[in-house]
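>>> Structure here, sequence nowhere to be found:
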């Protein structure tokens, strides 16, 4: 099937506008060590805003003729785009927000390559080195705001949610916006777009003109969760682990809406961190919320957490059903505690240095068939480390569902096998089955084909 496309040239506006010859050569290098592939794929994802596609493989195959290159001019650079999706344009002109996103992709791909990867300054073998690299990526993107009080709320949730759940995320965002709180999400559709959309109305009513809508993504997921155009600060982290760390370092509280395997991964990541003994006294408001129809969903999540990680993990969050105003009030009160705590400890408001993140949560996990089969999902380990391995298991399911590399691996080698104690595997199997039954593993109207097999 042929899809309508547009060719164009665009100039940067307030973003990266000059490049060295070496950087240009890197970006156009199609060899294994070059940056062209990652730059092209992330750029196509940014241009695919608003599309219902939630498969990285499908997106790349649909627009095989897409190409993006850099033109060096006397006044600076331009991007030449060929075969771009028409949804990125209005009357033949690229939407401003999408144009900004393209240059954010360019900025982050260049910075990570030049300043982070293989730089001995950032020791990937230590927790401190990885945290420092996350800080520098965020600082380079100019998203750390040192002269403001804590007010950034991270919102997690699925891209495949019902209309009732999507409208609820907008209402929560609206209530947060009325209270002057800014929004950070994974930048895609569904529960990542709704809170931002609601907050824009709340900010407008309060005459807040500098509302922040921060979107954090990574190359593996961006094609399946194309950035929505409300995002006014987009950052591409190099992998899912650094993306997750960026959320918890920059955010002052987190609201979790209904979602699927990706949302479960995020929940396990955060709970595992908060359960570390060094974080026992650290305030971090965490609220699970949704409309009345989502009550059973959060009961299932709560049961799974209780069975696998125990009551200590359950004490780290509140569940609020069908009350957007209360969610916002509780979050505002929790952020006030965060402010007082960091003030007393001399910690930055804009980056949570005091939060202890075990190296097990930071090491990049590649969900190959061997790595998925060898995950340590037994109870002979501290709960926070079990959470780290459960997080990896759900990360693999996400990869097999929507990421290009993961989908191709499943097609070539068959289903991922996930092994572990029966007391862990049975509730995990039940939770994933519930996600499938509720259409949380794929967009509504499509048939979900499992990418995994639970082995008890």
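Yep, that arrived. The structure displayed is predicted, hence computed values, not measured ones.
>>> Could you use CA atoms for every contact and neighbour count after this?
OK.
>>> tell me the contacts of residue 135?
Residue 135 is in contact with 246, 351, counting by Cα atoms under 8 Å, 6 or more residues apart in numbering.
>>> Assign it to helix, strand or coil.
Put simply, residue 135 is helix when judged by DSSP: H, G, I helix; E, B strand; the rest coil.
>>> again with residue 184
At residue 184, secondary structure determined by three-state DSSP is strand.
>>> same question, residue 327
helix.
>>> ok, which stretches of the stretch 301-450 of the chain are helices?
Along the stretch 301-450 of the chain, counting by DSSP state H, counting those that start in this stretch, helices occupy 311-314, 324-345, 369-373, 383-402, 404-413, 422-437.
>>> Just want the most central residue of this structure.
Most central in the chain under Cα atoms, centre = their mean is residue 186, positioned 3.5 Å from the mean C-alpha point.
>>> Okay, buried residues for the longest strand along the chain please.
Scanning the chain for the longest strand, with DSSP state E as the assignment, gives strand 76-85. By 16 or more other Cα atoms under 10 Å, the buried positions in strand 76-85 come out as 77-79, 81-85.
>>> which outside residues touch it?
With Cα under 8 Å, 6+ apart, strand 76-85 has contacts from 3-12, 17-19, 44, 47-48, 63, 65-72.
>>> how about a cut-off of 6 Å?
Contact with strand 76-85 is made by 5-11, 17-18, 65-71, as judged by Cα atoms under 6 Å, 6 or more residues apart in numbering.
>>> In addition, the following structure is provided for comparison:
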């Protein structure tokens, strides 16, 4: 690899894989080079740029592309295998003219997932019209990415939370990650900064103290969000799922416990997704440890989340989670006890440790939601339905707001047609409006320093 400086802030280079992907077919290379409507080049370019700007402070996908308008990536098929040609790549990805080793790994993971998903969907390998077929697709993508580890006791903790959090909240996530690492737990997050980076960073120190090797720091993302939440440098297993629904299913299928730190709309979407599944009567007996936690100053945040969940879904929802404030060790102890229940349940039911097949997920939680203005207006946010069905549409409402905040297509739709309109029962809408307003005040919608313009309007019936 002999990179040549092009500008003060960019480099050009040809790189070989340090692990993983070795060869591609001519057809795959042609698709990755194709910049037309049916090609994969623009998708590859956007995902690769996010990887090359690890730790970016912006959560605006378009701003990232504007910073590096001349960036390009090409696949080179050579006698000895695949190379990537980077043109005008961010200089921050290089050290003394050489691409950072971890960035190299993640770049080739991007190519791997884009090619695999495209090939399998085109070949009809996934029956995306049925619920079992969608779960099969999630399993196959994870298996191809080699994140499913057999012959290992349950030890994977999924951590959710905001990428735009305060310094004290971030430091708290590190402390929780440290306590988890001391207990030999691996970490899985959405791969970005903030509450997604902190637990991994804390766990690395604890793993080193315990002289633990082969640690997993799994980051699961999707094309619509990766530019706004570029992978943090600790991620050593990156998986790009096709859409947010498959990303969420991947989390709950491979995780043995979930910890939720303070966050914004995306975190609320994740909470509603999981609770909607756990509220389904078919999952009534299935153990699934879920802990909400943060430092002392975040207590009011979780009180508000708890009030909103109880008001909209009923008090019974609270039996599915615990709230721990300012006690990282207690969080880890609760996770340890919960994962032991998971281990015994899986043994009794002959279910795999590496993939939660027993979890029943209805198709309405799996089908990609396209947050158009019409779709957002049509959401059923009323109590005259089972609570898990209401949770499904509340999750879609938050998903639409995420799209309007940070996804390129959603931002463009808001610019063209104005804010999304959300209708529902008066008290649910008032509580939802108050929750969203608190996210804005606490700067959980955008990174500090930017002015948030709401992409939604809450209306009562």
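Alright, I've got the coordinates. These numbers come from a predicted model, not from an experiment.
>>> Could I get the TM-score for this pair?
TM-score of the superposed chains, computed with TM-score structural alignment, normalised by the length of the first structure, equals 0.98; 454 aligned residues with a Cα RMSD of 1.0 Å.
>>> mind checking how far the residue nearest to the centre of the first structure is from residue 193 of the first structure?
Computed as Cα to Cα, to the nearest Å, the residue 186 of the first structure to residue 193 of the first structure distance reads 9 Å.
>>> How about residue 98 of the first structure?
According to Cα to Cα, residue 98 of the first structure stands 15 Å off from residue 193 of the first structure.
>>> Between those two, point out the one with more neighbours.
residue 193 (29 against 23; other Cα atoms under 10 Å).
>>> Kindly state which residue of the second structure is aligned to the more buried one.
Using TM-score structural alignment, the equivalent of residue 193 of the first structure in the second structure is residue 197.
>>> Can you tell me, leaving aside adjacent residues, what's nearest to that match?
residue 232 (6.1 Å; Cα to Cα, 6 or more residues apart in numbering).
>>> Would you mind finding the match for that neighbour in the first structure?
In the first structure, residue 232 of the second structure lands on residue 228 (TM-score structural alignment).
>>> residue ranges of the strands in the stretch 201-350 of the second structure, please?
For the stretch 201-350 of the second structure, the strands defined by DSSP state E, counting those that start in this stretch cover 217-221, 237-240, 257-260, 290-294, 322-325.
>>> JSON lines for those, including distance to residue 147 of the second structure and mean neighbour count?
Shown next, in JSON lines, are the strands of the stretch 201-350 of the second structure (distance: least, Cα to Cα, whole Å; neighbours: other Cα atoms under 10 Å):
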{"stretch": "strand 217-221", "distance to residue 147 of the second structure": "8", "mean neighbour count": "25"}
{"stretch": "strand 237-240", "distance to residue 147 of the second structure": "7", "mean neighbour count": "24"}
{"stretch": "strand 257-260", "distance to residue 147 of the second structure": "16", "mean neighbour count": "24"}
{"stretch": "strand 290-294", "distance to residue 147 of the second structure": "22", "mean neighbour count": "24"}
{"stretch": "strand 322-325", "distance to residue 147 of the second structure": "28", "mean neighbour count": "16"}
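>>> Kindly provide the distance from the aligned partner of residue 424 of the second structure in the first structure to residue 390 of the first structure.
Aligning on TM-score structural alignment places residue 424 of the second structure opposite residue 420 in the first structure. Distance from residue 420 of the first structure to residue 390 of the first structure, counting by Cα to Cα: 10 Å.
>>> With residue 226 of the first structure instead?
26 Å.
>>> These two: who's more crowded?
residue 226 (27 against 24).
>>> show me what contacts the more buried one?
By Cα under 6 Å, 6+ apart, the neighbours of residue 226 of the first structure are 45-46, 49, 188.
>>> Just put those residues in JSON lines and tack on neighbour count.
Shown next, in JSON lines, are those (neighbours: other Cα atoms under 10 Å):
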{"residue": "45", "neighbour count": "25"}
{"residue": "46", "neighbour count": "29"}
{"residue": "49", "neighbour count": "21"}
{"residue": "188", "neighbour count": "28"}
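>>> Now intersect the residues you listed with the helices, please.
Using DSSP state H, the subset of these located in helices is 45-46.
>>> which of the contacts of residue 226 of the first structure lies closest to residue 151 of the first structure?
Nearest to residue 151 of the first structure among the contacts of residue 226 of the first structure, counting by Cα to Cα, is residue 188 at 21.2 Å.
>>> pretty sure the closest one is touching residue 227, no?
Yes: taking Cα atoms under 6 Å as the definition, residue 188 of the first structure is a contact partner of residue 227 at 4.7 Å.
>>> measure the equivalent of residue 312 of the first structure over in the second structure to residue 277 of the second structure for me?
Superposed on the second structure with TM-score structural alignment, residue 312 of the first structure falls opposite residue 316. Residue 316 of the second structure sits 14 Å away from residue 277 of the second structure, going by Cα to Cα.
>>> Between those two, which is the more surrounded one?
residue 277 (22 against 11).
>>> who's in contact with residue 36 of the first structure?
27-30.
>>> For the buried residues of strand 76-85 of the first structure, work out which two are farthest apart.
77 and 85 (22.1 Å).
>>> Sounds good, over and out.
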